[in-house]
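Student: Build me a structure from this.
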Amino acid sequence: MLFNSFEFLYFLPLIIIGFYILPQKVRWLWLLIGSYYFYMVYEPALVLLLVASTLVDYFCALKIYSAKTQQIKKIFAGTSIAVNVGILIAFKYLFFFSASLASILAYFGIVIPIDEAEQSYHISQILLPVGISFYTFQTMSYTIDVYRGRIKPEKHLGVFALYVAYFPQLVAGPIERASRLLPQLKKKVAINLKNIEQGLIMMAWGFFLKIVVADRLGIYVDEAFANPESPHGFSLILGAFLFCFQIYYDFSAYTTIAIGIAKVLGVDLIQNFNRPIFFTSSADFWKRWHISLMQWMRDYVYRPLVVNLKLKRVPAVLIVFFVVGLWHGANWTFVVWSMLNALLLIAEVSTNTFRSRLFKKLQIPKKIISFLGWFFVFCYLTITLVFFRSSSITTALVYLENMCNLGSLHINILNNYLELFLCLIFIGIVQLIHYYKGNNKVYELVLEQPKHYKWIAYFGYIIIIVLFGINRQSSFIYFQF
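Tutor: Coordinates of the predicted model:
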């Protein structure tokens, strides 16, 4: 079920009203039923994978906690990881790995009839379960934390199932830790008008980001990337630039709505963004972008590689970003995107001392250095996102090549200067608000105002949505991951 769908407009009020009407002891069941229904709207049969992942991790965690020896703990922890990774491979990467292996073998003259196998077994037709990358990572972190002794296992199967399937963040995150979310799902929640008001405003802001801004940018981006061979380089540059903001606002919109819904229900979800466009370096950007995923990678991939396996920092970073790329999708374009970012991060950290000495010797003002550094990293990130957005590496290279055709100043590929102007204006407005209020305190813009100004803001929001909203109910970009 899409947040920006008409079905959700009926679903959410029913869930909220039922939650506060029902007794505390059965609220978990109400939310669990609602969460499973929310997920089953996409493809009912695929909910079985969600159930399987839930049951495996629930029982593995209990066995880990009660195990008498370290070896038994490792067996059940390994079982949990193997099942979750196996689900990911089977339903997300099977055809990708098969096709990649066939290509490698073909290079050495060994031909595998992958096309015939695909037709026989319908490999490429296997449905990709929505949100599979999010909930498998969330359940794996739970089992690993129990194995590490950081948390105790949840004995209530229903509450644990709700932790895995909690509908606000089930499909596209943020990826929550059991130590944060489980206690909140079990606590007694009373009606708190302040929290409800804050949550509703955050939801409204998320819908604005999605319906008014991200979807508007997407129209231009779709047109630009549909024609990578365009001779108008500036239009392709603008397309890449707008995609940088589209993917940010689209993903930020989802998590903002999710945070708002959870807030109304008395739960605080982790902030997934911290003004990422206002980074000071590549390393700083990755601390601000998709925070829940990058923290997951830090705790469950990077640190085990460095601490347990004694791997050097550079290969560990490369492995982490390779996993990040694959996590985003079964396409080498995502891997190229992530590895290019890894190379920049490594180069930045490796040359930090040298650059500091050089800039000090040249006596260049710090503000100029900061701006030039920001501008370079932003342009680099924008270029790498061309691979993220393209259907293949070849298409991305064609797009990048034609970005260099600067003989024409033509950028208005939609033949609508008003829409292009609105795109830039809305980007400026959003960035200005994020600069002063961040991603998590936007509600202060309304709540800090006198009562009559609040109502003006509410009516103004409705007018903006009606006048400038893009009515195409497009899914969120990160739904495919």
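
Student: from here on, contacts and neighbour counts on C-alpha atoms
Tutor: Will do.

Student: next helix or strand past the longest helix along the chain?
Tutor: Counting by DSSP state H, the longest helix found in the chain is helix 233-264. Downstream of helix 233-264, the first helix or strand assigned by DSSP states H and E is helix 282-288.

Student: Tell me the helices and strands packed up against that next one.
Tutor: helix 332-350 (3 or more CA pairs under 8 Å, 6 or more residues apart in numbering; DSSP states H and E).

Student: Identify the residues contacting the helix it packs on?
Tutor: 282-283, 314, 317-318, 321-322, 324-326, 328, 381, 384-385, 387-388, 390-393 (CA atoms under 8 Å, 6 or more residues apart in numbering).

Student: distance between that helix and the chain's centre?
Tutor: On the basis of CA atoms, centre = their mean, to the nearest Å, helix 332-350 is displaced by 18 Å from the centre of the chain it belongs to.

Student: what's the angle from the next helix or strand after that helix to helix 332-350?
Tutor: Counting by DSSP H and E, the element after helix 332-350 in chain order, helix or strand, is helix 352-362. Relative orientation of helix 352-362 and helix 332-350, computed by axes from the mean of the first three to the mean of the last three CA atoms, to 10 degrees: 60 degrees.

Student: Next, the structure of the following sequence, for comparison with the previous one:
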Amino acid sequence: MLFNSLDFAVFLPLVFLFYWFVVNRNLKLQNLFVAIVSYIFYGWWELEFLLLIFISTITDYFVGIRIFSTSNYLKKRVYLGLSLFVNLGMLAYFKYANFFITNFNEAFSIFGSNFNIHSLNIILPVGISFYTFQTLSYTIDIYKNKIRPTKDFIVFSAFVSFFPQLVAGPIERAKNLLPQFKVKREFRYEKAVDGLRQILWGLFKKLVIADNCAVYVNYIFENQADLSASTLLFGAVLFTFQIYGDFSGYSDIAIGTARLFGFDLMQNFAYPLFSRDIPEFWRRWHISLTTWFRDYVYIPLIKLGGRGNFYRLRNIFILFFLTGIWHGANWTFIAWGTLNAVYFIPYLIFKNKKSHKGIVAENSNFPSLKEVYNIFISFILSVLAIILFRAQTIKEAWSFYLGMVDASLFSMPYYRGIGYSRPLLILIFVFMLIEWYGRKESHALAGLSNIKFPLMRKLIYFLIILSIGVYMWAETSDFIYFQF
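Tutor: Sure thing, here's the model as predicted:
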């Protein structure tokens, strides 16, 4: 079920009304209801996929209890290994089996061996990477004595399958989300209204920005051989806005929807396009994933030993290799992760470890010239890397890069029909202005509450709703991160 579909527009109000007016007086019944509607939400795609979530749920429910109850260190490791085997095993099969088969065949063909192992007929379950990492963090944290397991199976089932963030995050930690299922939720008008604001902004990002950018991005990437260097750069820039609007839009809708039901999810994007360097960009982009890898991969690597830039760089490359392969079974994602790791080399050698951690122009309405320069450089580096993310093959990405190395880079972007992109460029400009104005808040529209003139606030909301109403009937696409 898509957030931007008519099905969800009917599903959400019905669930909301039933949740607050029928089952609200009984916490267990309320949690059971959340688990049931979450399974309905996910089963809307494929009923067979529900079995995978149930296997992950029941495995980690019992594994978590066994890890906590035994004092034998070896048994703890065995139980944790079982959780890793089941969850990562399913992920590896559904997401990477054909990737390994294809590359196995190609590797042996280089030496003249004619291996012809046929690819498997596998459909990738929506969101498997997200809920797998969410439930794994539960067993790992129990193993590390950071949390205690829950013995309420309904609560744990609701935690794993919670429908707002089930298929594309944020990847929640048990220590944050699980306790919220154990306490009675009270309806708060202010919280619900803020949730609606965030949903509205997420829909604007997806329907108005991302889906409109997709029209031009698809054409440019599919016809790159016939286009000028400046047009290719234009396409890469638009794809940066597309994927940001698409994924952060989903996160906003997910977080806002959760708030309607009394839950607080972690912020997943913190205005990354205003980052002043690449490390800051990765602290602000897909925060739930980057912090997951930080806590369960990067920090353990540090504890293994080794000091100095060489070991830091090694850890960075491992981290971004895993980030790349997490996104998809394709060499383009591995190359994208590797390029982002390369971006860290000058930072590790020449810059302070802390980098930029505050908000850009924190005490001003306008950035300094230095901040503008740093934001521009960070943005261009992100754009160059994102080409690998969008390309279908390494060869296609390489051709795209070569096409940009041309004197036509300094000409105006052009192809027949590009003139229709002018309204989109205006919308992107307005979009970035609102993001800039709300950069100190958890989501951009929260910043509108600081506007002193109520009429202006209402006008902005009206224009946002109007633009969504205009573009919602245009061609829409699935959220990009559903494929991960």
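
Student: picking that back up, who are the packing partners of the longest helix of structure 1?
Tutor: Under the contact criterion of 3+ CA pairs under 8 Å, 6+ apart, helix 233-264 of structure 1 touches helix 167-170, helix 193-207, helix 215-225, helix 366-389, helix 393-402.

Student: Output the ones you listed as JSON lines; include the columns distance to V111 of structure 1 and mean neighbour count.
Tutor: Formatted as JSON lines, these follow (distance: least, CA to CA, whole Å; neighbours: other CA atoms under 10 Å):
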{"stretch": "helix 167-170", "distance to V111 of structure 1": "41", "mean neighbour count": "24"}
{"stretch": "helix 193-207", "distance to V111 of structure 1": "50", "mean neighbour count": "21"}
{"stretch": "helix 215-225", "distance to V111 of structure 1": "33", "mean neighbour count": "21"}
{"stretch": "helix 366-389", "distance to V111 of structure 1": "28", "mean neighbour count": "17"}
{"stretch": "helix 393-402", "distance to V111 of structure 1": "22", "mean neighbour count": "18"}
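
Student: now for these, which one comes closest to I462 of structure 1?
Tutor: helix 193-207 (9.5 Å; CA to CA).

Student: Please list the residues outside that closest one that contact it.
Tutor: With CA under 8 Å, 6+ apart, helix 193-207 of structure 1 has contacts from 4, 252-266, 442-443, 447.

Student: Compare that helix with structure 2 and give me the mean distance after superposition.
Tutor: On superposition with structure 2, the mean distance recorded for helix 193-207 of structure 1 (mean CA distance after the TM-score superposition for structure 1) is 0.7 Å.

Student: quick check: that helix aligns to which part of structure 2?
Tutor: Helix 193-207 of structure 1 corresponds to residues 189-203 in structure 2, going by TM-score structural alignment.

Student: how about Y36 of structure 1, what's its match in structure 2?
Tutor: With TM-score structural alignment as the criterion, Y36 of structure 1 matches Y39.

Student: distance of its match from I53 of structure 2?
Tutor: According to CA to CA, to the nearest Å, Y39 of structure 2 and I53 of structure 2 sit 9 Å apart.

Student: overlap in contacts of these two?
Tutor: S161.

Student: Aligned against structure 1, show me the partner of T102 of structure 2.
Tutor: Match for T102 of structure 2 (TM-score structural alignment): A99.

Student: coming back round to it: what's the average distance for the longest helix of structure 1 when superposed on structure 2?
Tutor: Mean deviation for helix 233-264 of structure 1: 0.6 Å (mean CA distance after the TM-score superposition for structure 1).

Student: report the angle between the axes of that helix and helix 193-207?
Tutor: Using the same axes, to 10 degrees: helix 233-264 of structure 1 against helix 193-207 is 160 degrees.
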